[in-house]
Structure formats: structure tokens, C-alpha cells
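Peer 1: got a predicted structure plus its sequence, pasted below:
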Amino acid sequence: MSLDMKEHPDAEVQKNQVLTLEDWKEKWVTRHISFHQEQGHQLLKKHLDTFLKGQSGLRVFFPLCGKAVEMKWFADRGHTVVGVEISEIGIREFFAEQNLSYTEEPLAEIAGAKVFKSSSGSISLYCCSIFDLPRANIGKFDRIWDRGALVAINPGDHDRYADIILSLLRKEFQYLVAVLSYDPTKHAGPPFYVPSAELKRLFEK
């Protein structure tokens, strides 16, 4: 399910917009992180029961996780959380702000990449590009909470991104994606405007 937008006739205007991984790292350095919601995402709170369906012991994936407080919400409910984030600053701040001890180790498959794991073992955060994520190693997921990943991905990378998301889903799954409604001719993004037709094209299958 998606939350929620109207179609805009000028949705194509952003299609050539590109941010690099270094651009995203720089946002954390310069504290341009208005995308972070300290109290968690209100729409996830509203739809949480529908999203979880009363199930326990789920595996939940957070693409482009930043330091999302919702990761601790799920871990505290007994679920296992895996996230991926390009900024080591964001990952370290998550553990510090949530008062969680953790370990870190290099990822042999990816030069310079690391994985950070909470001491409880319930949260594992990969510091790398989502497109480099070692999918075979992290397994499949029951839930994906996309609180700001699809709208941050360069529009030209939507198909690559959808391929990763679909490859990580178990047969019975819930994928909740939050998107924004605005006039894309007045804002270059990110967050980028993702019309409902694009969501349908990417994920209808």
C-alpha cells in the first residue's frame, strides 16, 4: 500500500535529476537531514496494526534507513530489523540516540562497507549503497517500511531499486511506502515526486 498522492501532469520534469552517494553523505555532515522524523512517521503509527497484522517474529527491512526511530519500535516488539544506509554518521547516531550498544565489522564483499549490529542481535544496519547490498546474505523479509527511500532514489534508478525490493520479499509480505504529493515543477527534489502510475508500473506484479 502507498500513502498517498494525486497524479500530476508534469511528473516527468524530474526524471533526469541525480544525486550522488557523496551528496547524501554530505547532507549528514552538514546536517541537512530534515527527512529525519524524531518522533517517527505519523502515517506508520496510523497504519501499524494493518502493517503488522498481529504477527510476531517478523523480519523487517528499512531501505535508506538513516537513523529512523521506527527501527527500535519494531525491535522492541520482537521483530528483527535490517537496514541499509550510506552514511556511517546516521547509523552511529541511531545507536547512540536509542542507547543501544553495538558491534561493527567490515563487509568482505564490498570494499569500505561495514555492518553494525545491536548487541541484542535484533538490529543489523549495513553501511553501503543499497545497490551494493549483498542480497544473498541478508535473506528475505516479511515487511518493508519504505519511509523515504523510493522518494530519495534518483528517478532513473527506479527500476533497479524495485528489482532489489522485489528480490527481498517473502511470498506473504507487506510493503508500505510513503510518498509525497506536490507540484514537481516547483521543487527539483529530493524528495522526488513518484506518481501512482509509476508505483503501479514498478510494483504491480
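Peer 2: On my side now, so go ahead.

Peer 1: from here on, just use CA atoms for contacts and neighbour counts.
Peer 2: Will do.

Peer 1: scan this structure for its longest strand.
Peer 2: strand 169-178 (DSSP state E).

Peer 1: pull out the buried residues from the helix or strand just after that one.
Peer 2: Next along the chain after strand 169-178, taking DSSP states H and E as the criterion, comes helix 196-203. With burial defined by 16 or more other CA atoms under 10 Å, the residues of helix 196-203 counted as buried are S196, L199, L202.

Peer 1: included below, for side-by-side comparison, is a second structure:
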Amino acid sequence: MTENWLARWVNGRIGWHEADGNEGLKLHWPIDAGRVLVPLCGKSADIKWLARRGHEIVGVELSELAIRQFFSEQNLTFCFTPGEFLNCYKCSELPIILYCGDFLDFTGGPFDALYDRAALVALEPNIRPYYADHVTGLLKPGASKFVVTLEYDQNIVPGPPYSVMPDELIRYWDDLKQIEKKNDIDNCPPKFRAAGLTEISEVFWTSHL
């Protein structure tokens, strides 16, 4: 997965990226303040949106190109510090720190909240349990979670991004509750429509109602 993920960024094959951020996040984000973990953050505009709401944002991303594009596109500057396993990019203007490296090597908890829009759905099924366990270990007891998943027929087109069904998600975090489900076929990566898929559900979950 590592080489494929990096190649997607180099070749610009990032159909899951939302240049203006996620609308569901802006509608439903329930947490007032705190330290927020954003795994596999890419160059998401959601990072800046969350930081402007008073959160301390810590993102982890495998692609250095994605991190540098985030700072460039959001007109932010950073201080760079190399690390043994993960390199650190600390924003000069907002409370944002992005780490570059393997998320499973990241140990910078604890966190008050989780925001996962593009991490769980990016991972192959056999990797997702390890990812979820690692996330849980980084969160404070009772931490708030905001998770966005996709549901679609993988017999028509395979991931990534992958379909993650409710029963699997609840096995990882049984405090999550579904708050919205909508057909997002018009905004999904082009390969889905090209394969003939007519429906792909974007599903919003939170533990903090």
C-alpha cells in the first residue's frame, strides 16, 4: 500500500481529495475545543478549518508531497524538524502539526478527539483492525470521534477508497452513532461513475451527540 499511496500523490491520482473541505464536517462537527487527531490527513482543507475553531490539530500523513502542498495551498508556513521515524512540520500561524511517516509509528497521544474522513476508507480490510486499535490507543478515555465512511457495491468497482459497512465500524468503536447518510456519487472519484456505479453513500458517524 505504501508505494501505491505515494505514487498516487506523485501522479495526482487523488480523486478522494476535497479542495474546499468536507461539508458534512462543517454541518455536524460537535466538539468545541481540544486536541484533535487527523490520521492519513493528506492536504485536507479540513485541517485549517478545525484549527480556526480553536483546536490543536495533529495530522499524520505518509506523503511529504501532500504535506508540503497543504501548507502551500493554504498559504501557511512551517518549521521543519526531522525525526527518527516521523518528520515534523509545525505551522507558524495556526495550531497545526503534521507528521510525515507511517501512522503506525506515531505515538504522540493522547487526544481529545478523532477526525477520520479519509483514513479508514483508504485502508485494505486486513489493515483496518490494526489501524483502529492504534487510533484507540492514542485517544483519551471517552474521547469524541467523528468518522466518515463510504458504502457502495464493491462487486461493481473495487476500492480504494473502500466501502466500510456499519457492523465493521461498530466493532472498532461501539460508541459511534450514524447522523447522516447521503448519495455522494456526483462527488466521488471518477472511476466509480466510469464503472457504472450510480450510488455511493457518504455516511457520517459521531460519538458525541
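Peer 2: Sure thing, it's come through. Everything quoted here is computed from the prediction, not taken from an experiment.

Peer 1: any idea what the TM-score comes out to?
Peer 2: Laid over one another, the chains give 0.81 as their TM-score (TM-score structural alignment, normalised by the length of the first structure), with 175 aligned residues with a CA RMSD of 1.3 Å.

Peer 1: equivalent range in the second structure for the longest strand of the first structure?
Peer 2: Using TM-score structural alignment, strand 169-178 of the first structure lines up with residues 139-148 of the second structure.

Peer 1: with the first structure overlaid, report how far the matching stretch is off on average.
Peer 2: Superposing on the first structure and averaging over aligned pairs (mean CA distance after the TM-score superposition for the first structure), stretch 139-148 of the second structure comes out at 1.4 Å.

Peer 1: re the thing from before, quick check: buried residues in the longest strand of the first structure?
Peer 2: Under 16+ other CA under 10 Å, the buried positions of strand 169-178 of the first structure are L169, F173, Q174, Y175, L176, V177, A178.

Peer 1: pick out the residue closest to the middle of the first structure.
Peer 2: P63 (2.5 Å; CA atoms, centre = their mean).

Peer 1: ok, that one touching C128?
Peer 2: No: between P63 of the first structure and C128 there is no contact under CA atoms under 8 Å: 11.0 Å.

Peer 1: who touches both of the two?
Peer 2: Shared contacts of P63 of the first structure and C128 (CA atoms under 8 Å, 6 or more residues apart in numbering): V84, E85.

Peer 1: and the residue nearest to F51 of the first structure when sequence neighbours are not counted, how far is that from L48 of the first structure?
Peer 2: The shortest distance from F51 of the first structure to any non-neighbouring residue, by CA to CA, 6 or more residues apart in numbering, is to Q174 (6.4 Å). Q174 of the first structure sits 11 Å away from L48 of the first structure, going by CA to CA, to the nearest Å.

Peer 1: again, but for P190 of the first structure
Peer 2: 26 Å.

Peer 1: name the helix or strand for V82 of the first structure, please.
Peer 2: strand 80-85.

Peer 1: for the first structure, which segments count as helices?
Peer 2: In the first structure, the segments counted as helices under DSSP state H are 21-29, 42-52, 70-76, 88-97, 135-138, 158-168, 196-203.

Peer 1: can you list the residues that contact stretch 126-138 of the second structure?
Peer 2: By CA under 8 Å, 6+ apart, stretch 126-138 of the second structure touches L104, T107, G108, G109, P110, F111, L120, Y172.

Peer 1: so among the residues you listed, which ones count as buried?
Peer 2: Here, 16+ other CA under 10 Å leaves G109, P110, F111, L120, Y172 buried among the contacts of stretch 126-138 of the second structure.

Peer 1: narrow these to those in strands?
Peer 2: Those of those lying in strands (DSSP E): F111.

Peer 1: including distance to E64 of the second structure, could the buried ones among the contacts of stretch 126-138 of the second structure go into TSV?
Peer 2: Formatted as TSV, those follow (distance: CA to CA, whole Å):
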residue	distance to E64 of the second structure
G109	21
P110	24
F111	23
L120	20
Y172	29
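
Peer 1: which one in the first structure is aligned with H55 of the second structure?
Peer 2: In the first structure, H55 of the second structure lands on H79 (TM-score structural alignment).

Peer 1: swap in F103 of the second structure?
Peer 2: Aligned partner of F103 of the second structure by TM-score structural alignment: I130.

Peer 1: please apply the same query to R128 of the second structure.
Peer 2: By TM-score structural alignment, R128 of the second structure lines up with H158.

Peer 1: distance-wise, check its match relative to L176 of the first structure.
Peer 2: H158 of the first structure is 16 Å from L176 of the first structure, by CA to CA.

Peer 1: secondary structure element for W205 of the second structure, which one?
Peer 2: strand 201-206.

Peer 1: brilliant, that's me finished.
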